[in-house]
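> sequence unknown, structure follows:
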């Protein structure tokens, strides 16, 4: 990813575009415009990036200059690209419904975010929080640890899961991504290696790079984590840190077993490598099987745990937290002021209200997610029978194995059918996963069935096998 205002070469842009052409010569400009648009909305062509000249693009792709000109004209008309005589062209930013991507019926179904809307209980929690605000308005409002009431209720959730925790071990943050950035600032310096799963959460990988660390991937197995692979990576890479998502791993949906937790913790402890565990999805167990103990129950003080209310309650709260030993908490607090001075009080009060009696709220979320997961699985079996996947026991997405290395092509073509998707390579450290696609189930069952019906049309088109018989049923989403 280039910084705003940087210039991308024709060769680099061609590499990012990949196999962008899906139709014949007549569709070349539309396909090229769609592929560039996807790179912008996907964050791989940041706003302000200067584009190569038309002549350089013609040499790099290679296509006719007429095709290049037509594609740029389309992007300029949409506001994605801006040009000025003598200054060239640059990315102006995605515009329009859903970030500049609209479908054939101007209706976008966003399958790029595995994040559900707020539960109804969030509104009542906000009303309760408003009643408590007056007592906080008389204070300065800064608290680098977080409100004691919220920290205690977060600690109580760990105790309920079998992990003794005090409020002093909790630091409230502005989301799990902020928590991860704070931990990276404490542990990782320029050039330090960080072990990560392959595939893994794209924003977590970007945070490692932003801290000038080097993500070192350890491939996931079909049934979970490769303990031997981690042991080899620890010997060869000498990492400063390891980042794991043991509960309904994003994007695979896998749940780490108690045996894997014990074995992997032992390997990391032996190498004296701290472990950062992302538990963002831990509350979204959708089956009746009991959950294993938290990783910190196996790794002890070498484990730093990240949590969040974004998936379980609502991303708009922007509340996360860190659970760690008292020593690490003190070190985190000593460096936090360089980044921020605390998390907003009102949102903390809202989450504290939600956690006062957490189970009814979480039960609602799980029931909703279970229904949407089952609708997604049924729709995938109907409309994308050539794909394979395992039904996740929790989390918010299905990780599909495609019938070929066409993930990026599917994401590009899907734009023309009113779908926004994240191609598989975004979840990989150095590329790959081109035969994989994540399908989140965070919308209503009705919308998911419509979206996956469209996805089936896209998959058949990309595979060149024609269109499903029920393609005429596809229409606008109410």
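Structure's in. What do you need? If you're wondering where the values come from, they're calculated on a predicted model, not measured in any experiment. Residues are numbered from 1 along each chain as shown.

> CA only for contacts and neighbour counts going forward, please
OK.

> and residue 357, how many neighbours?
Residue 357 has 11 neighbouring residues, counting by other Cα atoms under 10 Å.

> just give me the neighbour total for the closest residue in space to residue 163 that isn't next to it in sequence.
Using Cα to Cα, 6 or more residues apart in numbering and skipping the chain neighbours, the partner closest in space to residue 163 is residue 297 (6.1 Å). When counting by other Cα under 10 Å, one arrives at 17 neighbours for residue 297.

> element containing residue 297?
Per DSSP states H and E: residue 297 is located in helix 296-299.

> contact partners of the following helix or strand past that helix?
As assigned by DSSP H and E, the chain's next helix or strand after helix 296-299 is strand 303-308. For strand 303-308, the external contacting residues (Cα atoms under 8 Å, 6 or more residues apart in numbering) are 175-176, 179-180, 274-280, 295-296, 319-325.

> over to stretch 410-425?
So stretch 410-425 is contacted by 20, 22, 31, 34-35, 38, 42, 101-112, 407-408, 431-439, 451, 454-455, 458-459, 462 (Cα under 8 Å, 6+ apart).

> go on, stretch 210-220?
Here stretch 210-220 has contacts from 181, 184-185, 188-199, 205, 208-209, 225-226, 229-230, 233, 237, 429, using Cα under 8 Å, 6+ apart.

> want to compare, so here's the second one:
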């Protein structure tokens, strides 16, 4: 295997204290020098350590990390051996990005943006980082029905700031069917569930204000909160006691949870845990947003103990829903269930964004919600089959990995046994495969030993994806 870099002239330098902060909790089991080399290599592959950066001297790095100079010297030697560093007299050790078999190991942005590189054999890319299934057959008919309903709205200006009345009533009816008394004035229709989260963040959070989330969690929620200026604080997923402690300690006024088939872990809050959430809202006056976009995707049946908002009387429990996971991501319809007063506040906030949600898509979702009971069973059955297939494929190929079986949702939260998630996701890009690295789902960059795999693709694509994942893992492990 030939490893080479196009140039080795350093264009920037990394101090020893900065290197220590960058590496974080790098030392795992095994030889210390190998763990250090692996952490530095992962940083290069992930893009957090830019190529052509002069590394600290062996002595300075050893002092900053509290290890011997022999350790740092051996780690640098290992990096040179793997092609991730070069050393020259007078220039020190410089991090470089190797090229393996003519394919660059490109760093991946946290959200997985940008096109995947073409493969030498002409094979197409595989996307396993977007948790959204393809459209059901019923979608076409839903749009046909929407077009039939559209003339009734053409005499208006087309702006329904709170959403079309017919859709607000359909969403409210869905909550009522789940045992939550709800009126249309408690529903705000949004342009997707993501906008619903962003509106809540913008409306309810002040700059530098603490907001408590599960860690890991839906990474676009973290982004929305951070863009609103929040100081995002993570607590273990499903640990309501830690959630309450963090709310009490920080005096946070907002918390964000994914109660059903949590993205990415697949966990669902129990009935007792939901009761505990209600208790902490009463005790600390915190508003808790429950993201229920995955609630319909119950792959085992009957595993959701009840609606997040309980009986609907607690005004500090706010629900977010969406048509994206149940029906199709491209339809871009979401909603918020809250008090009428909060709905009006959110509607005023969204005026600076897109004013209102497209009419035709709202009408299509009205039809989809009406046909929900005939659409979802086949959809859930197909996802269950693909989940089981991917679990089996990954367990067979990687017997040392931790591959839990989620009871619902769209993804596997997979433990790879070493803090190399970012390195693996970057190497996978070179194989024409995009997956999610654990740290991007946390507010503090932890979960470095986890990756997220999506099982919405066809069986043939899932099989090919695991083959590419195996090739990427060989790149990482050498």
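Done, it's in. In this text the structure is predicted, and so the values were computed from the model without any measurement.

> what's the TM-score here?
The TM-score (TM-score structural alignment, normalised by the length of the first structure) is 0.78; 413 aligned residues with a Cα RMSD of 3.3 Å.

> before we move on, the earlier item: strands - which of the contacts of strand 303-308 of the first structure land there?
Among these, the members found in strands (DSSP state E) are 275, 276, 277, 278, 320, 321, 322, 323.

> show me what the fifth one aligns to in the second structure.
Superposed on the second structure with TM-score structural alignment, residue 320 of the first structure falls opposite residue 334.

> surely its match and residue 192 touch.
Yes - Residue 334 of the second structure lies in contact with residue 192 (Cα atoms under 8 Å); the separation is 4.0 Å.

> out of those two, which sits in the busier spot?
Shown here are residue 334 of the second structure and residue 192; by other Cα under 10 Å, residue 334 has more neighbours (25 against 22).

> now do the contacts for the more buried one.
Listed by Cα under 8 Å, 6+ apart, the contact set of residue 334 of the second structure reads 189-196, 320-324.

> can you list residues touching both of residue 334 and residue 192 of the second structure?
322, 323, 324.

> so which of those residues is the closest to residue 145 of the second structure?
Residue 145 of the second structure lies nearest to residue 323 out of these, by Cα to Cα, at 16.9 Å.

> so what's the aligned residue in the first structure for residue 401 of the second structure up against?
In the first structure, the residue matched to residue 401 of the second structure (TM-score structural alignment) is residue 387. Going by Cα under 8 Å, 6+ apart, residue 387 of the first structure touches 380, 400, 401, 402, 403.

> which SSE is immediately downstream of the longest helix anywhere in the first structure?
Ranked by residue count and defined by DSSP state H, the top helix of the first structure is helix 358-383. Later in the chain than helix 358-383 of the first structure, the nearest helix or strand by DSSP H and E is strand 397-401.

> and that next one, which stretch of the second structure?
Against the second structure, strand 397-401 of the first structure falls on residues 411-415 (TM-score structural alignment).

> the matching stretch vs the first structure - mean distance after superposition?
Superposed on the first structure, stretch 411-415 of the second structure shows a mean distance of 0.8 Å to its aligned residues (mean Cα distance after the TM-score superposition for the first structure).

> how about residues contacting that stretch?
By Cα under 8 Å, 6+ apart, stretch 411-415 of the second structure touches 131, 263-266, 387, 391, 401-406, 449-455.

> which among these count as buried?
The neighbour count (16 or more other Cα atoms under 10 Å) marks 131, 263-266, 387, 391, 401-403, 405-406, 449-455 as buried among the contacts of stretch 411-415 of the second structure.

> what's the closest non-adjacent residue to residue 89 of the first structure?
Nearest to residue 89 of the first structure is residue 83, by Cα to Cα, 6+ apart, at 4.1 Å.

> isn't the one you found up against residue 77?
No - contact criterion Cα under 8 Å: residue 83 of the first structure and residue 77 do not qualify, at 10.9 Å.

> could you check which of those two has the larger neighbour count?
The residue with more neighbours, out of residue 83 of the first structure and residue 77, is residue 83; 16 against 11, by other Cα under 10 Å.

> quick check: that one is in a helix.
No - judged by DSSP: H, G, I helix; E, B strand; the rest coil, residue 83 of the first structure forms no part of a helix; its state is strand.

> so who does it touch?
76, 89, 90.

> can you check residue 69 of the first structure too?
Applying Cα under 8 Å, 6+ apart to residue 69 of the first structure gives the contacts residue 54.

> doesn't it belong to a helix?
Yes - counting by three-state DSSP, residue 69 of the first structure is located in a helix.

> just give me the match in the first structure for residue 160 of the second structure.
Residue 160 of the second structure maps onto residue 143 in the first structure, by TM-score structural alignment.

> ok, that match - contacts?
Taking Cα under 8 Å, 6+ apart, we find residue 143 of the first structure in contact with 341, 342, 343.

> for the stretch 1-150 of the first structure, just list every one of the strands.
Assigned by DSSP state E, counting those that start in this stretch, the stretch 1-150 of the first structure shows strands spanning 81-84, 88-91, 109-110.

> between those, which gets nearest to residue 130 of the first structure?
The stretch from the strands of the stretch 1-150 of the first structure with the least distance to residue 130 of the first structure (Cα to Cα) is strand 109-110; that distance is 32.2 Å.

> okay, and the closest one goes to which residues in the second structure?
Mapped onto the second structure using TM-score structural alignment, strand 109-110 of the first structure spans residues 126-127.

> how much does that stretch stray from the first structure?
Its aligned residues in the first structure lie a mean 0.9 Å from stretch 126-127 of the second structure after superposition (mean Cα distance after the TM-score superposition for the first structure).

> hmm, back to that, any idea which of the strands of the stretch 1-150 of the first structure gets closest to residue 15 of the first structure?
Residue 15 of the first structure lies closest to strand 88-91 among the strands of the stretch 1-150 of the first structure, at 17.4 Å (Cα to Cα).

> separation between the residue positioned nearest the centre of the first structure and residue 9 of the first structure?
Nearest to the geometric centre of the first structure sits residue 201, at 5.0 Å (Cα atoms, centre = their mean). Distance from residue 201 of the first structure to residue 9 of the first structure, counting by Cα to Cα, to the nearest Å: 28 Å.

> separation between residue 55 of the first structure and residue 67 of the first structure?
Residue 55 of the first structure sits 11 Å away from residue 67 of the first structure, going by Cα to Cα.

> ok, these two, which is more surrounded?
For residue 55 of the first structure and residue 67, the more surrounded residue by other Cα under 10 Å is residue 67, and the numbers stand at 21 against 13.

> give the contact list for the residue nearest to that one when sequence neighbours are not counted.
Once flanking residues are discounted, residue 67 of the first structure sits nearest to residue 29: 5.0 Å by Cα to Cα, 6+ apart. Taking Cα under 8 Å, 6+ apart, we find residue 29 of the first structure in contact with 67, 68, 70, 71.
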